[in-house]
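# What would the 3D arrangement of this be:
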Amino acid sequence: MDRTTVYATGPAVALPGRPDAPAAQDCRRRPAPVVRDLRERAGRGPRELAFAPTDLVVVTGLPGSGKSTLMSRAARGIRIDSQDTRDRWDARMPRLLPYAVYRPLVRLAHYASLRRALRAGGGVVVHDCGTQSWVRSWLARAAERRGGTLHLLLLDVPVETALQGQRERGRGVSRYAFARHRAAVAALLRSVERGDLPDGCGSAVLIDRDAADVLRRIGFTD
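You can find the predicted model right below:
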């Protein structure tokens, strides 16, 4: 595997459309937040994103954009994905029972798992739907308490691609829910592109589907 480590450091916002990815950039902590834009590189992005051992990484994007697939393939350390929690509950529930009935229990179980992972102290990669800003605030405080930094990994794909992803996995969200996700992710994307990161977030990395496809490791240094 071509191992290229990307570190999100530096004082300025990286401009999109750079022709290729540098061999090494730094994802470790710096006082000023920074954005690294890895989109539109035709698959020439890094194979690895490396963070400090006490950092937290939040993977966000539209439903169906490929967050769970990326995390399942590339995340190292502790991985907390709400989709995993739902799958475990789905396997135990009667087939005809609508998900809406036990959704609150799934969410409670997910947040309980996340709380346990944060207490463990190591690096954690977390799935974020993008609509619950309080979760990122919680993670930012947790990262600060453990001496680490919260990093945002934002998967930017067209709406049509996300909808196709939902169809392929055979599980979608309602039009209302998708509209909420779409508005929240679009607002977050615009903010990050301006260099205005969520409170407590030390860096953000923007990736598209091509960049996600070549990523083989999202991990933490020793």
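
# contacts and neighbour counts: CA atoms only from here.
Will do.

# R95: how many residues sit nearby?
Residues lying near R95 (other C-alpha atoms under 10 Å) number 9.

# So it: helix, strand or coil?
With DSSP: H, G, I helix; E, B strand; the rest coil as the basis, R95 sits in coil.

# Contacts only, for R217.
R217 makes contacts with 47-50, 73-76, as judged by C-alpha atoms under 8 Å, 6 or more residues apart in numbering.

# In PyMOL, how would I select the buried members of the residues you listed?
Remark: buried members of those, expressed as a PyMOL selection using 16 or more other C-alpha atoms under 10 Å:
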select buried, resi 47+48+49+50+74+75+76
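
# For the comparison step, fold the sequence that follows:
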Amino acid sequence: MTQGAAPTGGALRPGRGAHVHDLRGDGGAAATGRELRYRAGDVVVASGLPGSGKSTMIGRAVPRLDQRGGVVLRVDSQDTRERWERRVPRWLPYALYRPLVRCAHYAGLRRALRSGASVVVHDCGTLPWVRRWLARDARRTGRRLHMVLLDVGAAVALEGQAARGRAVSRYAFGRHRRAVGRLVAAAEGGRPPEGCASVALLDRAAAGALRRIGFE
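The predicted model follows:
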């Protein structure tokens, strides 16, 4: 267990004290009834393999408002893709308009950052430049960047892809595995990713048991 592990239940404030919080194991007991609470205005990146449950966790655990009544913005590339899918002809392969979806996603992320609101971002972790961008923006605006990292095995992630009806290519999945593996290894070594004030490390059970990712 890495530094920052905490007892069952209650609120955990990553980055205020320990920088790495390992909530894996015990069938999610470490995270049962727990809330992750961040400063209002901070940015949280949810990372992990495709199919690991990031979108499900964000949709379930991230409220629309912080404890002060301020807006919490959720930026998920999956939401952007679904909006485009509703607009384009069904026969049009996703590969043809994928660059437009990505541009729309990053444009939406830029607007969210410029708003000054608390932001939760869905990110698979394979593009370090995105995290560098978020870290630079956080430093410039006096905010902090945090990561919630899902450590989920490849087989479980592939099952998640099958359940949602969308699978990434073997090549892309291999890139994701290597990138996420580096992030997990760094967290296990007590080091948050570069530019991040903290990392909370969860397995699938802990992510399911997590009650809220909130801002105060």
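
# re the thing from before, which two among the contacts of R217 of structure 1 are spaced furthest apart?
A50 and R73 (15.1 Å; C-alpha to C-alpha).

# Kindly provide the distance from A177 of structure 1 to V126 of structure 1.
The spacing between A177 of structure 1 and V126 of structure 1, counted by C-alpha to C-alpha, to the nearest Å, is 20 Å.

# out of those two, which sits in the busier spot?
The neighbour count for A177 of structure 1 versus V126, taken as other C-alpha under 10 Å, is higher for V126 (26 against 12).

# per the alignment, that one corresponds to what in structure 2?
Under the alignment defined by TM-score structural alignment, V126 of structure 1 is paired with V121 of structure 2.

# Surely that match forms part of a strand?
Yes - the assignment for V121 of structure 2 (three-state DSSP) places it in a strand.

# Going by secondary structure, L183 of structure 2 is in what exactly?
Element membership of L183 of structure 2 [criterion: DSSP states H and E] is helix 170-188.

# just how off-centre is that helix within its chain?
Relative to its chain's centre, helix 170-188 of structure 2 lies at 14 Å (C-alpha atoms, centre = their mean, to the nearest Å).

# In structure 1, what stretch matches that helix?
With TM-score structural alignment applied, helix 170-188 of structure 2 matches the range 175-193 in structure 1.

# can you list contacts of that stretch?
Taking C-alpha under 8 Å, 6+ apart as the rule, stretch 175-193 of structure 1 contacts 35, 60-63, 129-131, 154, 156, 159, 197, 204.

# wouldn't L73 of structure 2 be in contact with S118 here?
Yes - with contact defined as C-alpha atoms under 8 Å, L73 of structure 2 and S118 form a contacting pair (6.2 Å).

# just the buried members of the contacts of stretch 175-193 of structure 1?
35, 60-63, 129-131, 154, 156, 197, 204.

# Among these, which lie within strands?
When DSSP state E defines the strands, the subset of these inside them is 35, 60-61, 154, 204.

# Out of those, flag the one nearest to A143 of structure 1.
Of those, the one sitting nearest to A143 of structure 1 (C-alpha to C-alpha) turns out to be A204, at 14.9 Å.

# Mind picking the one among the contacts of stretch 175-193 of structure 1 that's closest to R167 of structure 1?
Using C-alpha to C-alpha, the contacts of stretch 175-193 of structure 1 come closest to R167 of structure 1 at P63, 10.8 Å.

# The closest one corresponds to which position in structure 2?
Matched by TM-score structural alignment, P63 of structure 1 corresponds to P50 in structure 2.

# ok, its match touching V156?
No - the criterion here is C-alpha under 8 Å, and P50 of structure 2 misses it with V156 at 10.0 Å.

# what about stretch 194-203 of structure 2, how long is it end to end?
21 Å.

# Any buried residues in it, and which?
Residues of stretch 194-203 of structure 2 classed as buried by neighbour count (16+ other C-alpha under 10 Å): 195-203.

# For it, give me every contacting residue.
14-15, 18-25, 28, 131-132, 135-136, 144-152, 184, 187, 192-193.

# What subset of the residues you listed is buried?
14-15, 19-24, 28, 131, 135-136, 144-152, 184, 187, 192-193.

# I'd like to know how many residues surround the residue nearest to G66 of structure 1 when sequence neighbours are not counted.
Spatial nearest neighbour of G66 of structure 1, chain neighbours left out: G165 (7.1 Å); criterion: C-alpha to C-alpha, 6 or more residues apart in numbering. Neighbour count of G165 of structure 1, defined by other C-alpha under 10 Å: 18.

# Check the gap between the residue mapped onto G165 of structure 1 from structure 2 and G17 of structure 2 for me.
Alignment note (TM-score structural alignment): G165 of structure 1 maps to G160 of structure 2. As judged by C-alpha to C-alpha, G160 of structure 2 and G17 of structure 2 stand 34 Å apart.

# so what's whichever residue in structure 2 pairs up with A50 of structure 1 up against?
If you follow A50 of structure 1 across to structure 2 using TM-score structural alignment, you land on R37. Listed by C-alpha under 8 Å, 6+ apart, the contact partners of R37 of structure 2 are 11-14, 213-216.
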